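Undergrad: just to be clear, the model below is a prediction. Sequence and coordinates:
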Amino acid sequence: MKVRTLALGVLASVLMPATAQAEAVVLKVAHFLPPASPAHTKFIVPWCERIKAESKGGLECQIYPAMQLGGTPPQLLTQVRDGVADVVWTLPGYTAGRFPVSEVFELPFITTGREASSRALWDFSQSRASQEFAGMKPIATWVTGPYALHLRDHDVSTLEGLAGLKVRAPSRLGTKLLAALGATPVGMPVPQMAESLSKRVIDGALLPWEVLPATKVHELTRFHVEVSGDRALLAATMIFVMNEKKYDSLPIDLKKVIDANSGRETSAWVSAQFVEPDEDGRKRAQERGNAVRALAADEVAKWQAAAGPVTAGWVEEITAKGMDGRSLHEEARALIDKYSK
């Protein structure tokens, strides 16, 4: 009996480490939008399903939408750096000044198609802005679809029509752009827009079409202005990043799964997931009878000219910080052009 008991004990001690090793690593994934949002359903959930399948269950996600881990959207970067969350999706524009170099992709009239521009952003971030991701492992970096203006009561068809309108700005450069166009910018994260529109705190918002259904902005506005042409009026950069220490703690096989689902092509894939939601947002606005206006080419030229000082100002700011702002701007644009061919 003693021999049998001893044998069972030895067997148990041998099996326990294997059992513990087989337990899945659960990643806490946080973001700021509701679970019905395209970001949640179109890319975060599929990405989590992919890493689970490729790791044969070694990696799993516990997703926390709508800031369920607490805090506000601008605090997501701090949460992932501090390990409150293991992975977050967020906008660098919510934390002005923390991504000064890669911010070049948020300048007006610089981005083209979303997939091409997202590939360019990944390359640029890796080569020229890697220091901005200290404490984080980038999984994907991409740009949104073109921003449009969504207005409560004003059917704007000219630059002059924006004068004095209070418009939600998505970022530091978005604020500068709106001011250059004659509007009164009001900075706020996406979750605050609906209430601000409802209470007439703002007259409209600058954002991509895909955001409208999840935030009900199409129900609170009646007029929409698109800026046509090869270059977007504005686009925001977005990042999907992992706590660096969490990544470093993974065994080699699980690191390989994360690596295989990170990078330039993952960035392009993520950006592509928002094409259909953009089209859906535009369609829903039209189904409500809202007016969608595309600016004429000569009018777009006026908006481009008015936005010129925003780019010039960015170049001066970066140069004053000891970097070659003109060179960075030219390199970013060249990468965008390279992938747009």
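TA: Yep, it's here.

Undergrad: going by C-alpha atoms from here, please, whenever you check contacts or count neighbours.
TA: Fine.

Undergrad: for residue 315, see how far away the closest residue to residue 267 other than its chain neighbours is.
TA: Leaving aside its sequence neighbours, residue 267 sits nearest to residue 140 (C-alpha to C-alpha, 6 or more residues apart in numbering; 4.6 Å). Look at residue 140 and residue 315: by C-alpha to C-alpha, to the nearest Å, they are 26 Å apart.

Undergrad: alright, now check it against this:
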Amino acid sequence: MKHLVKTLVVSAALAVTTLAAQAAEKTLIISSWAPPTHGVNAILWPKLIEEIEKATDGRVTAEIKYGLAAPPAQFDLILDGAADITWIFHGYNPGRFVATKLIELPGYEGNAEAASVAYWRAHEKFLAPADEHRGVKLIALMTHGPGLLHSAEKVTRLDQISGMKLRLGGGVSGDVGAALGATGIRVPAPKVYETLASKAADGVMMPMEGKKSFKLYEVAPHTYTVPGGFYRGSFAIIMNQDTFEGLSDEDKAALEGVFGEHLSRIAGAMWDQIDAEGLETLKSTPGNTLNEATPEDAAKWQELTGPIIEKVLAEVAAQGIDAKAARDFIAETMANY
């Protein structure tokens, strides 16, 4: 009986969504990746669709489609107009994005919501002149929570990471892995489970949400943390520029109120929510452990971050950006959020 009720509820929801799409004057195509149950797909996109419909009085809606392109190809998918909106992880395209690495640096204190809002404000104040999202409309920036080490074997000391084969997403996480003496393996997030299950990697650096979203509780039951996390992941939500320009002036103005800092805040809050769900999964799954760095290892990690931070600051400064001021601005905004 419960199954029947659940089926009827889901069917009703799909029917309402279908009717809304039929009634709207414009239906945007959202290209997405990661499992459908991931927070971006299950929480963020439905919220964005709701906000779009509300802001435009139902004239504009959106629907999610999967499998349109691999995660590293999402930017070009939107640039070419094959879909209207997507989310990208900047680290999947090394060399294409540099200024975005500022938010990935270790050392920031605060949750993903604070980081995402600080990121958007820093973009408007410092990073926009780099024009790294040229060709598309940037509608939000977000970060996941602090990056942690999830591994098949228990890690309780920082020096145990040296020699490990770790899946690293790119960007600053790659610099972190190198500083710790790990060998980096680069595969998109949807391939993490099979990479670990096949023993091609000993572990992965991901936020706590991965414990549930990517079923790390099965293949990487042990989690090791350092204060503030090893890094943060940098993401953008982008829209095809021609699609946006093709909307009425009224709808464009309405959507500008949804996009930007507002959507960045919603996105960051979503990451915090699924981090909390990941932590609950860890706590409730037998054999999963959470291991925090000792004060000695925390101090050692602090020393290791210096060269990583200086390297990124130099890279960003080479783009004509006051990198130190931007980093200080992000840290201050997060601290006061």
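TA: Nice, thanks for sending it over. Fair warning: this is a prediction, and the values are worked out from it, not measured in the lab.

Undergrad: where exactly do the strands run in the stretch 51-200 of the first structure?
TA: 59-64, 87-90, 136-143, 147-151, 166-169, 184-187 (DSSP state E, counting those that start in this stretch).

Undergrad: the ones you listed: which one's closest to residue 301 of the first structure?
TA: The closest of the strands of the stretch 51-200 of the first structure to residue 301 of the first structure is strand 147-151. By C-alpha to C-alpha, the value is 16.1 Å.

Undergrad: that closest one aligns to what range in the second structure?
TA: Mapped onto the second structure using TM-score structural alignment, strand 147-151 of the first structure covers residues 147-151.

Undergrad: same question for stretch 252-261 of the first structure.
TA: Taken onto the second structure by TM-score structural alignment, stretch 252-261 of the first structure occupies residues 249-258 there.

Undergrad: hmm, who's touching the matching stretch?
TA: Stretch 249-258 of the second structure is contacted by residues 51, 52, 55, 56, 60, 244, 245 when judged by C-alpha atoms under 8 Å, 6 or more residues apart in numbering.

Undergrad: swap in 6 Å and give it another go.
TA: 55, 56 (C-alpha atoms under 6 Å, 6 or more residues apart in numbering).

Undergrad: same check, this time on stretch 329-341 of the first structure
TA: With C-alpha under 6 Å, 6+ apart, stretch 329-341 of the first structure has contacts from 116, 117, 120.

Undergrad: kindly recompute the last result at 8 Å.
TA: With contacts defined as C-alpha under 8 Å, 6+ apart, stretch 329-341 of the first structure is touched by 104-105, 110-113, 116-117, 119-121, 123-124, 315.

Undergrad: next one: stretch 303-322 of the first structure
TA: 100-101, 104, 107-109, 159, 173, 176-177, 180-181, 324-326, 329.

Undergrad: put the buried members of the residues you listed into a PyMOL selection.
TA: Burial among these is assessed by 16 or more other C-alpha atoms under 10 Å; the matching PyMOL selection reads:
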select buried, resi 100+101+104+107+108+109+159+173+176+177+180+181+325+326+329
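
Undergrad: among the contacts of stretch 303-322 of the first structure, which two are most distant?
TA: The most widely separated members of these, counting by C-alpha to C-alpha, are 159 and 324 (31.9 Å).

Undergrad: how many neighbours does the alignment partner in the second structure of residue 306 of the first structure have?
TA: The alignment partner of residue 306 of the first structure in the second structure, by TM-score structural alignment, is residue 304. When neighbours are defined as other C-alpha atoms under 10 Å, residue 304 of the second structure has 14 of them.

Undergrad: that older thread, mind putting the contacts of stretch 329-341 of the first structure in CSV, distance to residue 243 of the first structure included?
TA: Converted to CSV, those look like this (distance: C-alpha to C-alpha, whole Å):
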residue, distance to residue 243 of the first structure
104, 24
105, 24
110, 30
111, 28
112, 30
113, 29
116, 27
117, 25
119, 22
120, 23
121, 20
123, 20
124, 21
315, 31
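
Undergrad: pull out the buried members of these.
TA: Buried residues within the contacts of stretch 329-341 of the first structure, counting neighbours by 16+ other C-alpha under 10 Å: 104-105, 110-113, 116-117, 119-121, 123-124, 315.

Undergrad: hmm, residue 94 and residue 170 of the second structure touching each other?
TA: Yes: Residue 170 of the second structure lies in contact with residue 94 (C-alpha atoms under 8 Å); the separation is 7.1 Å.

Undergrad: quick one, which of those two is more surrounded?
TA: Higher neighbour count among residue 170 of the second structure and residue 94: residue 170, with 23 against 11, using other C-alpha under 10 Å.

Undergrad: and the gap between the more buried one and residue 231 of the second structure?
TA: 11 Å.
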